[in-house]
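1. Quick one, fold the following:
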Amino acid sequence: MRITWTALLCLVLVGCGGESTNSNISAEVEPAQTFNWKLVTTWPKNFPGLGLAPEHFAENVERMSNGRLKIKVFGAGQLVPAFEVFDAVSQGTAEVGHGAAYYWQGKVPASAFFTAVPFGLNAQEMNAWLHYGGGLELWRELYEPFNLVPYAGGNTGVQMAGWFNREINSMADIKGLKMRIPGLGGEVFTRAGGMSVQRSGGEIYTSMQTGEIDAAEWVGPYNDLAFGFHQIAKYYYYPGWQEPGPTLELIINKQALESLPADLQAIVESAARAANQNMLDEYTARNNAALVELVETHGVQLRKLPDEVLVELRSIAADVVEEMAAENPLSQRIAKSMKEFAKQSKSYHAISEEAYYNARKINLSN
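-> Okay, here's the model as predicted:
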């Protein structure tokens, strides 16, 4: 009688393992637990750059988790209004939110530090401070009473100073100007003699078109072209003194996050880091082409803010930051940490980034 290798192998397995081996082989594997989350944003649905970041985050989480964690994204106004994202996630109406921390300044004054400080850290420095300088820990301490866990969720790089329907030649031209400019930059602008007005991105065009506001800062050429601001304003000013390293946030309901197994929590963190870097890459790649179109096709007048204006705004900004820091011990610690990190970054960048930029300007024909 011939015994095949397959039959022989079966005999050996049965002899070695008996019934218990067969029982283990036939045991059913329990299906992995799945989760379905909602993500609300302060941006229009699928808006270029800002609005696509939460979409990419959700897609990456679902792909990396093999479908165990699915996140449905809602644009501003689809589930909650733009400026109610913070409360919606805090209360558990949605598990995740995407926006900018300075939108909650009226509720959490020190939150503005985690979007942008006028004349403060740029995008590279903000990311470094958050992830390696203690900034993220301070941010999470600040949001702890609100049942929220924040992550950096994007950065556009240095923004533009904004759109104006009058030339800015001196500080006198700011007097009485109504401008959409949030955060600490808005406080600086108000003290400079203007009037800071809060508007979500989707409200800016109409507000300028109707004369409700005289000027507005949003992001930069890539987004500003998409919103059509060149149709309602003539002058486009730089540099973006008010938001040199504007960080966006992904905020997650603490209970929802803690309900996930450890591997899914790690996936959420990794997807947030990826979304954060991806946005900066995208804006770096797309801003200049959009600026060329604004200037060469639409006739936008690109202007630099006068040095005397920048010097005065910087002086006012220093006072605003100092006063914000003095509000409570946690604000003091945040401002001190950021200031110390800025000092060491500036010191090294003087012989690295700044020195390289200066070297690149050298005219080789001389």
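
2. Please make it C-alpha for all contacts and neighbour counts, starting now.
-> OK.

3. Contact partners for T41?
-> For T41, the contacting residues are G51, P54, V73, F74, G75, A76, A82, V85, G97, H98, G99, by CA atoms under 8 Å, 6 or more residues apart in numbering.

4. and this one, so I can compare the two:
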Amino acid sequence: MRKKNLQPLSEKSGVKNHALEEKSLSRRKLLGGVALAGGAALLSGCSGEKEDCAGGPAVLGKKRQLKMVTSWPKNFPGLGTGVERLARRIEALSDGSITVKVYAAGELVGALGGFDAVSQGKADMYHAAEYYWQGKSPAFNFFAAVPMGMTAAEMNAWVRFGGGQELWDELSASFGIKPFLAGNTGVQMGGWFKKDISSVEDFQGLRIRMPGLGGEVMKRLGATPVTKQGGEIFQALSQGNIDASEWIGPWNDLAFGFHTIVKNYYYPGIHEPGSSLSLGLNKDIWEDMTPREQAIISAATAAENDIMFAEFNANNARALDTLVNEHGVKLKKFSDDILTQLGRLSAEVLADAARTDDMTKRVFDSFSKARHEGIRWGAISEQAFAHARSLVDN
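-> Okay, here's the model as predicted:
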């Protein structure tokens, strides 16, 4: 009887244990699925409080079709192509939930009309240089480039870790815009001059294309600064409407063909030592975005800021060789006397701008602190290394 009763008991226990194991396994799968979904939500920046979080990281909510206006000619090397690359990166990171239509200068608004278009909601975002908006506030200059200002590396340090972004957000918010760093051309050239510039007196009466506060420095030297968009410079030079012009650097200058008109090519460009470019997004759209959508915009612009800078450095070196060795361009350096005077006047111009209003003063103070820190560190880091390298590799 005992053996007869043991077998059914064992079979029943096996069935019961198997059922318990299946139940436990199912529970573990369920809990695991919940954990994975929760982890994906955290990685995607999803708080779980919005309906668009329910589908996991691939779901961003409603589709967004954004219009980006730019200050650059269509597909122009570095600037126009960089904007297209930025737009495609946003689309790729969002898995197509955010699409971006890029409009070159003049297609939807003029080259200098992006700020108003985005502020007023006629476009969703712009890509430009902030000094184009100095008529709105002189403070915008400091988030692009100012004469004798900061290099690209120093600008990145200030904006990201020196309080610059917070001030920029505050300044732009008053116009309904959320700003991002989204490109950098690096140190620019001094420009193209029809005549030799051997002394400060040679700037007297010179008509030169130079925007922003750099133009004000030229004015105090006795020159006449002119603001023209990139696509207008060649014609202005060729027709004699201007005597000199800065643009960006060898890569872009070669593409515009300035060397076919002018041969004197001066350096360094003290007016733009590290020209930051920006993406400005309509603030209402930014605040309507999910955390993950905001993270995508932030990541895409940060990537382009780095990639464009690398691209300009690589191509400027090659283009300069082409200009000098194949097109007979005369590469010339401003004398120390000229650079010293440019530096003195630059300090005056920036100090005067800081007195415009409280916002500009706060930006100037923060910028100046970061600049001095950059100078001190740079003297014993990159500058010291560059000097050491030049001793053995010329």
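
5. thinking again about what came up before, I'd like to know which of the contacts of T41 of structure 1 are part of strands.
-> Counted as lying in strands by DSSP state E, out of the contacts of T41 of structure 1, are V73, F74, G97, H98, G99.

6. okay but the third one is in contact with V85, surely?
-> It refers to G97 of structure 1. Yes: using CA atoms under 8 Å, G97 of structure 1 is in contact with V85, at 6.0 Å.

7. So for these two, which residues contact both of them?
-> Residues touching both G97 of structure 1 and V85 (CA under 8 Å, 6+ apart) are V40, T41.

8. show me the contacts for I316 of structure 1.
-> Counting by CA under 8 Å, 6+ apart, I316 of structure 1 touches V188, R191, A192.

9. when you align them, which residue in structure 2 goes with the first one?
-> If you follow V188 of structure 1 across to structure 2 using TM-score structural alignment, you land on V217.

10. Which residues are in contact with its match?
-> Applying CA under 8 Å, 6+ apart, we find V217 of structure 2 in contact with P147, L342, L345, S346, V349.

11. Which members of the residues you listed are positioned in helices?
-> L342, L345, S346, V349 (DSSP state H).

12. Name the residues of stretch 268-285 of structure 2 that are buried.
-> For stretch 268-285 of structure 2, a neighbour-count test (16 or more other CA atoms under 10 Å) marks 268-283, 285 as buried.

13. Which stretch of structure 1 is that stretch matched to in the alignment?
-> Under the criterion TM-score structural alignment, stretch 268-285 of structure 2 matches residues 239-256.

14. Equivalent analysis for stretch 238-251 of structure 2, please.
-> So stretch 238-251 of structure 2 sits over residues 209-222 in structure 1, by TM-score structural alignment.

15. do the same with stretch 164-181 of structure 2
-> Under TM-score structural alignment, stretch 164-181 of structure 2 corresponds to residues 135-152 of structure 1.

16. just stretch 101-117 of structure 2 next, same as before
-> Taking TM-score structural alignment, stretch 101-117 of structure 2 hits residues 72-88 over in structure 1.

17. Which residue ranges of the stretch 201-350 of structure 1 form strands?
-> Secondary structure of the stretch 201-350 of structure 1 (DSSP state E, counting those that start in this stretch): strands at 215-216, 235-238, 247-253, 301-304.

18. okay if I get those as JSON lines plus distance to L260 of structure 1?
-> As requested, the strands of the stretch 201-350 of structure 1 are exported to JSON lines (distance: least, CA to CA, whole Å):
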{"stretch": "strand 215-216", "distance to L260 of structure 1": "41"}
{"stretch": "strand 235-238", "distance to L260 of structure 1": "44"}
{"stretch": "strand 247-253", "distance to L260 of structure 1": "11"}
{"stretch": "strand 301-304", "distance to L260 of structure 1": "49"}
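
19. of the ones you listed, which approaches G92 of structure 1 most closely?
-> strand 247-253 (6.3 Å; CA to CA).

20. Superposed on structure 2, what's the mean shift for that closest one?
-> Per the superposition on structure 2, strand 247-253 of structure 1 and its aligned residues are separated by 0.5 Å on average (mean CA distance after the TM-score superposition for structure 1).

21. That strand packs against which elements?
-> Judged by 3 or more CA pairs under 8 Å, 6 or more residues apart in numbering; DSSP states H and E, the packing partners of strand 247-253 of structure 1 are helix 85-91, strand 96-99, strand 148-155.

22. Just name the most buried of those.
-> Most buried of these, by mean neighbour count (mean count of other CA atoms under 10 Å): strand 96-99, with a mean of 30.

23. list the helices and strands that strand packs on?
-> Applying 3+ CA pairs under 8 Å, 6+ apart, one finds that strand 96-99 of structure 1 makes contact with strand 35-41, helix 85-91, strand 247-253.

24. mean deviation of it from structure 2?
-> Strand 96-99 of structure 1: mean distance to aligned residues in structure 2 after superposition is 0.4 Å, counting by mean CA distance after the TM-score superposition for structure 1.

25. what does A274 of structure 1 align to in structure 2?
-> In structure 2, A274 of structure 1 lands on A303 (TM-score structural alignment).

26. Excluding sequence neighbours, find me the nearest residue to its match.
-> Leaving aside its sequence neighbours, A303 of structure 2 sits nearest to A182 (CA to CA, 6 or more residues apart in numbering; 7.8 Å).

27. Surely that neighbour and F309 touch.
-> No: counting by CA under 8 Å, A182 of structure 2 stays clear of F309, with 9.8 Å between them.

28. circling back: could you measure from the residue nearest to A303 of structure 2 over to A92 of structure 2?
-> Applying CA to CA, to the nearest Å, the value for A182 of structure 2 to A92 of structure 2 is 17 Å.

29. Ok, G249 of structure 2 next?
-> The spacing between G249 of structure 2 and A92 of structure 2, counted by CA to CA, is 31 Å.

30. now A41 of structure 2
-> Distance, A41 of structure 2 to A92 of structure 2, by CA to CA: 19 Å.

31. between the two, who's got more neighbours?
-> A41 (20 against 15; other CA atoms under 10 Å).

32. Using the three-state scheme, assign the more buried one.
-> Under DSSP: H, G, I helix; E, B strand; the rest coil, the three-state class of A41 of structure 2 is helix.
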